[in-house]
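1. Structure of the sequence below:
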Amino acid sequence: MTREEKKLIRLRIIDLLDQCQGCPNRYVTNASIHICPSCPIGQQMQALGQKLWKRDERDEKKRAAVIAEIPKRRQWTTQEEEFLLQNLHMGCRELAKQLGRTYKSVHNKITNLKKRGRIHAS
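-> Model prediction:
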């Protein structure tokens, strides 16, 4: 569904809300408007709302591809911790490259090791 089609649906919903002004089953709370689902206007709005929320198959495939690209968190191995402890002079960026981890991951691990007393602050 194109942006223009979505815009037209939203405008139609606004028109329907205006028609529903005098309905005794309509009530407004802080953040939303509740419409009677049994009246014809409410049913039309629900149908239009479903069109807006319906996900396109292509969108689902894109979403799945994006999720698949998110790197998974992995536990630090004893060998990685030892390498880190022996090579603190290299700096976080170089250590991250060597270990195949992100800068933030290495930085957080060093902070954690300092807290646990395995690295003495210098």
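
2. CA atoms for contacts and neighbours, from now on please.
-> Noted.

3. so which strand or helix has Asn25?
-> Per DSSP states H and E, Asn25 falls between elements, in no helix or strand.

4. At which residues are the helices of the protein located?
-> Using DSSP state H, the helices of the chain run over 3-19, 40-53, 57-69, 78-86, 92-99, 103-115.

5. okay, the ones you listed in JSON lines with distance to Thr29 next?
-> Compiled in JSON lines, these are given as follows (distance: least, C-alpha to C-alpha, whole Å):
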{"stretch": "helix 3-19", "distance to Thr29": "15"}
{"stretch": "helix 40-53", "distance to Thr29": "17"}
{"stretch": "helix 57-69", "distance to Thr29": "33"}
{"stretch": "helix 78-86", "distance to Thr29": "55"}
{"stretch": "helix 92-99", "distance to Thr29": "51"}
{"stretch": "helix 103-115", "distance to Thr29": "43"}
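
6. one more to line up against the first:
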Amino acid sequence: MTREEKRKIRLQIIRLLDRCDECKHRTELGASITVCKVCPIGKKMVEISSKFENIPKQLEYLDGKPLRTPWEETEEQFIIENHDKMSYKEIAAELGRAPTSVQSKIKKMRRAGLVPRVTTKV
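-> Take a look at the predicted model:
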């Protein structure tokens, strides 16, 4: 599905929501809007929005590698075992990731209690 096709579908949904403003079945829950699936507008909304289902999420690539790849358990285990022995750059080179990515991951793992802070003695 192209970007333009997605845009057209979103505009259709917005128009339907505008028509649905006075509907007795419409409720607002915080930032989301619930539309009745029984009324004609609600049925049309469900029909249109179902076109967005099963669209695979495309990864953006740079130099043939995905910009964001999920961390594997083996990579996380490597960080746990080596965070106090190696620098961010060394870990990144070993794992084939960017140093900033490794640094960010270690910070997240510290917050989760998986990696203790390294203290240096004076």
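
7. what's the TM-score here?
-> Here the TM-score for the pair of chains, by TM-score structural alignment, normalised by the length of structure 1, is 0.55; 98 aligned residues with a C-alpha RMSD of 3.9 Å.

8. Tell me which of the helices of structure 1 lies nearest to Ala31 of structure 1.
-> Closest approach to Ala31 of structure 1 among the helices of structure 1 is made by helix 3-19 (14.9 Å; C-alpha to C-alpha).

9. re earlier: include distance to Asn25 of structure 1 and mean neighbour count when you put the helices of structure 1 into TSV, please.
-> Below are the helices of structure 1 laid out as TSV (distance: least, C-alpha to C-alpha, whole Å; neighbours: other C-alpha atoms under 10 Å):
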stretch	distance to Asn25 of structure 1	mean neighbour count
helix 3-19	12	13
helix 40-53	10	15
helix 57-69	36	10
helix 78-86	64	13
helix 92-99	61	16
helix 103-115	54	15
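
10. just so I know, which of those lies nearest Ser122 of structure 1?
-> Proximity to Ser122 of structure 1 (C-alpha to C-alpha) singles out helix 103-115 among these, at 10.2 Å.

11. outside of the closest one, which residues touch it?
-> Cys92, Arg93, Leu95, Ala96, Ile119, His120, Ala121 (C-alpha atoms under 8 Å, 6 or more residues apart in numbering).

12. possible to save the residues you listed as JSON lines with distance to Thr111 of structure 1?
-> Conversion of the contacts of helix 103-115 of structure 1 to JSON lines gives the following (distance: C-alpha to C-alpha, whole Å):
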{"residue": "Cys92", "distance to Thr111 of structure 1": "11"}
{"residue": "Arg93", "distance to Thr111 of structure 1": "15"}
{"residue": "Leu95", "distance to Thr111 of structure 1": "14"}
{"residue": "Ala96", "distance to Thr111 of structure 1": "14"}
{"residue": "Ile119", "distance to Thr111 of structure 1": "9"}
{"residue": "His120", "distance to Thr111 of structure 1": "10"}
{"residue": "Ala121", "distance to Thr111 of structure 1": "10"}
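
13. nearest to Arg73 of structure 1, of those?
-> Lowest distance from Arg73 of structure 1 to the contacts of helix 103-115 of structure 1 (C-alpha to C-alpha) belongs to Ala96, with 14.3 Å.

14. could you measure the closest one against Val28 of structure 1, distance?
-> Using C-alpha to C-alpha, to the nearest Å, Ala96 of structure 1 is found at 54 Å from Val28 of structure 1.

15. do the same with Asp18 of structure 1
-> For Asp18 of structure 1 relative to Val28 of structure 1 (C-alpha to C-alpha), the value is 13 Å.

16. And His120 of structure 1, by the same measure?
-> To Val28 of structure 1, His120 of structure 1 is 60 Å away according to C-alpha to C-alpha.
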